[in-house]
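# pasting a predicted model and its sequence here:
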Amino acid sequence: MRTEPKSAPAQTERGELLLRVDDLNVRTAHRTLVHDFTLHMAHGERIGLIGESGSGKSMTTTALLGLLPNGVTADGSVEIDGYAGNLLEAPESDLMKLRGNDVAMVFQEPLTALNPLMRAGAQVAEIILQHRLAPNKAEANRRAVEMLDAVHLPDPAQAARAYPHQLSGGQRQRVMLAMALANDPALLLCDEPTTALDVTVQRQVLDLILELVRERGTGLLFITHDLAVVANMCTRVLVMNQGVVVEEGTTEDVFTRPQHPYTRGLLAASDLDAVDEHGRLFTVATAQAYVPPSGGSAPEPPVERATPPVEQAHASAALSEAQPSVDTEDPEPVMRVTDLVRTYTRGRTSLFAPAPQVHALKGISFEVPAGGRLGVVGESGSGKSTLLRILAGLDQPTSGSAVVAGNEVRGAKEAQLRALRQNLQIVFQDPMGSLDPRMTVEQIISEPLLVPGRGESAADRTRMVAKMLEAVGLPASSAARFPHQFSGGQRQRISIARALICRPQVVVADEPVSALDVSVRAQVLNLLADLVDEYGLTLVFVSHDLNVVRHLCDSVIVMQSGEIVEAGDTETVYRDPQHPYTKRLIESSLTLRQELAQSA
């Protein structure tokens, strides 16, 4: 966390403020989404706006820009330095001049915010031309290349000629940042700008935003659910819950001495270095016992998980029935990967040149013992997804061997793959995308039981679904409902129930909490850990969040460009990384305690 002047003093004069928001209300015809939001921001100040999904963060920022959707209205007062009048009452012509000139925004997903039919440089130049900051198109294009250079794109002239799909996620976000800062706005709004990025790219983009707003004296309103990012970027913070600001103050005060129970709950759920007496992550509901980090405290070593507490006994009872025992004396690993190679051949780009090849996996080997928890860490393009597809029997290796629960994947026939998929189940990243919206929860969870060879009756399946819903903390009445009637965290619980209904030996979790709010993330991680313990499951957990892997997994492999560059016991790898890539991943990873400790 940065140690600079913390906030606009209360006595700041109206003319010294960059942004003045008083009693902002955002409403639909049926309810109020944001209640009496007030914010006074000084020039150059960096403020974090934090809260979970549905808290009103995005509605507040779109109201400031006059971009509310149809049927949503705003009242109150929004004033910005340099414009005489209330922005909520300003004509659209005035707002169009202000957007991109005085106020600019960086969105969460650059691929949807950028025009796919325009080159990157042309999109930056268009902003400059629209606000008449260049006399002609040639000058605007020259300045666009300068802006792409300012956001540290490696070859700005080449990047200017590229289309968005030809750039990586981090490069696209840099183009968005160049567009936002092209006209040197006084206020920059960032709405979750690094959520979809790899950990090292996230750190680079955050450092770049911080560098640019400092150089230009730009005010920053940073919207996120990631408290560690706020601790890194902002000097003041506002906490929103259900459309109301429940707490505000300097970042250090709010994060080390929270006054509101909701703030304490968010901090507790965000802090993966803190666990309760049972070794479980804190949630908003259990945060009373949480002790916030002091500004100078160093991260504490993770506590080993213990037996699930009494309140988890219902899950234990529900899962014990018909559970195969794990033979701890059997040395045979549940999963053995040996010299696994996967090479893809792309389509020809030339009549004479050979078809290009992509080496997705380059001879990787590892083993996972029964009951083990393996974390697979790596950035985009490292080969994680290819590995998962092969382990699940959805793809065939070019060479090498992958034996999962006694089933060899290479060359397996469909009947053999069916047995493999009964023993290995996947929990996907996006629960809404992996659940059929036209099926009831009972149909979704019982679907893995419908394969040939299983003998359960309809009554058996209904009974098993009810037990699984109980095990994942959902009422049995949920069985008759549809996915859209549940929250994101509840949908992920349904995905976990579906994965475990057929009693697999191995569960592969592919980024299962990256799309969830921090409080829901803690609940789902606790649930996964408890179920793995109760079932005696083998867990393969794939994530770009190193802190989650450190909490949940006992061993880890680090992948880069289709190779395993480091492997071993999780704590050993994290405390003493040997490979430069592993060191860079760990150094780039943001944790709340580390960011607060840096301010001391």
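That came in fine, so what should we check first? Residues are numbered from 1 along each chain as shown.

# contacts, neighbours, all on C-alpha from now
OK.

# quick one: distance of stretch 359-377 to the chain centre.
Per C-alpha atoms, centre = their mean, to the nearest Å, the displacement of stretch 359-377 from the mean C-alpha position of its chain is 23 Å.

# ugh, wrong one, stretch 592-600
With C-alpha atoms, centre = their mean, you get 21 Å for stretch 592-600.

# buried set for it?
592, 593, 594, 595, 596, 597, 598 (16 or more other C-alpha atoms under 10 Å).

# and the third one, what element?
For residue 594, the element it lies in under DSSP states H and E is helix 592-597.

# starting at the chain centroid, how far to stretch 374-389?
16 Å.

# that one: end-to-end distance?
In stretch 374-389, first residue to last residue: 16 Å (C-alpha to C-alpha, to the nearest Å).

# doesn't residue 379 belong to a strand?
No: under DSSP: H, G, I helix; E, B strand; the rest coil, residue 379 sits outside any strand and is assigned coil.

# check contacts around the residue nearest to it when sequence neighbours are not counted.
Nearest non-adjacent residue to residue 379, counting by C-alpha to C-alpha, 6 or more residues apart in numbering: residue 198, 5.7 Å away. By C-alpha atoms under 8 Å, 6 or more residues apart in numbering, the residues touching residue 198 are 379, 380, 544.

# same thing but 10 Å
169, 170, 204, 378, 379, 380, 543, 544, 545, 585, 588, 589 (C-alpha atoms under 10 Å, 6 or more residues apart in numbering).

# kindly report the same for residue 568.
Here residue 568 is in contact with 374, 554, 555, 556, 557, 558, 574, 577 (criterion: C-alpha under 10 Å, 6+ apart).

# structure two is appended below for comparative analysis:
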Amino acid sequence: MTDTLATTTDQRPVLRLDGLRVSYPERHGDGATRAVDDLSLTVPAGGTVAVVGASGSGKSTLVNALLGLTPKAARVDFRRLEFRAGADAEARVVTDPRELRGRAVGLVPQDPVRSLDPLTRIEAHFFELHRHFLGRIDRAASRRRTVAALAAVGVDRPARRLRQYPHELSGGLRQRVLIALALVGEPRLLLADEPTSNLDATVQRRVLDLFDEVRAARGLSLLLVTHDIAVAGERADRLLVMRDGRIVESGPTREVLTRPQDPYTQRLLESLPSRLPARPAFRPASPPRIVLAADGLTRSFAGGRRDAPVTAVQDVSLTLHRGQTVAVVGESGAGKSTLLRLLTGLATPDRGTVALDGHPLRPGRPARAALARRVQLVYQNPASSLNPSLPVGRTVAEPLEAHHVGTARSRAERAAELLRQVELPAELAQRRPTELSGGQLQRVAIARALALEPDVVVLDEPVSALDQAVRFALLRLLTELQARLGVGYLLVSHDLGVVRAVADEVLVMHRGRIVESGPTEAVFTTPTSPHTRALLDAVPAPHPTPTTTPEQNRTTPL
């Protein structure tokens, strides 16, 4: 399907791609797998075009093909690729996409942790690019340019950041560094590949605002690749929907979202968290069984030689009943991760207690072992939390083996049962994690967490790395498992749409403290803390409906 250019102030697009095909040779045989099939698109000068679709739809292949970054084994063909370097320039035909890197098209990749060298200071990342684009340049001149570039994208104390390593920056600051790096070559087009998928709501809003500001100030165009249709709906002028390597629907964003023609686009809209079945009001059993409780948890960390200690968690208390979901939300640096470590025994509080079934946990190995058996953790990225050398069946049974539960045969049977519970076929038990999709891997991680029949499962951003349709299916599965097993969920998520859909109670953290708590719907509809209101205001507006204007949508949280 060909994307036609909408009427804009400048009729000539900055980028026009016609008939892109990308294929990979099959492992066995002479055939080829086509990842992108006859794809055409245009990006108007000064406009924002968003490409949305599920994992495996071909979005990343499109990004790589546009910059000549596909693997050597890939075969890339296109009928025509044109790029216009300036407002008064004529479009030129590009035969090798590698020509576009840096000076024509700046890439903002998805994961700043992988994209920035962890052993290299921020200053050195810029120095290498300055030498590439400017030729001979001394470090003092590069340093001056870097400070100005970081300040231009809103990095606070830019001179200090030069000497820092990537791990010393927050997620939002790392993403700003990537944007500044993408602008070094003064490109005409920014290509942003899932630039906010791992950021909390307020940082996501600030980064997206920054893209708009940079685009307006420099007269740039933006090609935004995302699985979040809410982000695309709020930010893009035009929307392209990809499936199986093809564009199945395209047009002005409002038109696509209010009158979707393709069944796949309709399914994407139906998989928004708000479309999950409404949760009944949580009513604890009588007498109520509190499976996990924290009272007055406080944890501080030493500062630098001249800095005062940093209090990451301060006087935090919470209770979790059997069958209840309690969510913890807050900006990056609010203390959510430290709180999770305290609740799961991975860190020891300076003050306060953690209790299971009313029994405070004592320091020492026996208490940690008891906690590990009854409180299980599902991490954000299952690919890094599962052993790649073990078959899936062994991975699921690993907690049983570690706690000496059952025989090898009974553990294998239990693993098969758990895979059925998370709706995975039995034959996956023999595969390695590297052979599974992201959604399948997260289901394996959930099955593994349920192996010991815990009272509590801690869900640390369990769906943030997944595309929208897979996320919807996984949330439905978690809800069904909870209803069947009665397990309590402690959920940490930066996606407030997910929180509203699945949580019974929500705790809002800010600088280590709980600043607001209560039933989820009450907190979301009548927030009392300014920090809660800021989080809600930062949520991407819902997709427009025929009965609302864009302005009305933007002011309606969730």
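That came through, no problem. None of the values given here were measured: they were computed from a predicted structure.

# for residue 170 of the first structure, see how far away the residue nearest to residue 379 of the first structure is.
For residue 198 of the first structure, the distance to residue 170 of the first structure - C-alpha to C-alpha - is 8 Å.

# thinking again about what came up before, does anything pack onto the helix holding residue 594 of the first structure? Which helices or strands?
The contact analysis (3 or more C-alpha pairs under 10 Å, 6 or more residues apart in numbering; DSSP states H and E) places helix 592-597 of the first structure against helix 227-233, helix 251-256.

# let's see that with 7 Å instead.
Here helix 592-597 of the first structure touches helix 227-233, going by 3 or more C-alpha pairs under 7 Å, 6 or more residues apart in numbering; DSSP states H and E.

# can you tell me the mean distance of the helix it packs on from the second structure after alignment?
Compared with the second structure after fitting, helix 227-233 of the first structure has a mean deviation of 1.3 Å; criterion: mean C-alpha distance after the TM-score superposition for the first structure.

# please apply the same query to stretch 169-179 of the first structure.
Counting by mean C-alpha distance after the TM-score superposition for the first structure, stretch 169-179 of the first structure comes out at 2.0 Å.

# against the second structure, where does that stretch fall?
Aligned by TM-score structural alignment, stretch 169-179 of the first structure falls on residues 171-181 of the second structure.

# what do you get for stretch 518-537 of the first structure?
Residue span in the second structure matched to stretch 518-537 of the first structure, by TM-score structural alignment: 468-487.

# contacts for that stretch next, please.
54, 227-228, 268, 271-273, 322-323, 422, 439, 455-456, 463 (C-alpha atoms under 7 Å, 6 or more residues apart in numbering).

# let me have those in TSV, adding distance to residue 139 of the second structure, neighbour count and secondary structure as columns.
Listed next are the contacts of stretch 468-487 of the second structure as TSV, based on distance: C-alpha to C-alpha, whole Å; neighbours: other C-alpha atoms under 10 Å; DSSP: H, G, I helix; E, B strand; the rest coil:
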residue	distance to residue 139 of the second structure	neighbour count	secondary structure
54	43	20	coil
227	39	24	coil
228	40	22	coil
268	49	21	helix
271	50	18	coil
272	49	21	coil
273	49	24	helix
322	59	21	coil
323	59	26	coil
422	55	21	coil
439	46	20	helix
455	57	24	coil
456	53	29	strand
463	42	23	coil
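
# residue 3 of the second structure contacts residue 43, doesn't it?
No: applying C-alpha atoms under 7 Å as the test, residue 3 of the second structure and residue 43 come out as separate, 9.7 Å apart.

# if we can go back for a sec, export the contacts of residue 568 of the first structure to TSV and append columns for distance to residue 119 of the first structure and neighbour count.
Putting the contacts of residue 568 of the first structure into TSV (distance: C-alpha to C-alpha, whole Å; neighbours: other C-alpha atoms under 10 Å) gives the following:
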residue	distance to residue 119 of the first structure	neighbour count
374	42	26
554	46	17
555	44	21
556	40	26
557	38	21
558	35	22
574	41	18
577	40	18
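
# and of the residues you listed, the nearest to residue 100 of the first structure?
Residue 100 of the first structure lies nearest to residue 558 out of the contacts of residue 568 of the first structure, by C-alpha to C-alpha, at 41.0 Å.
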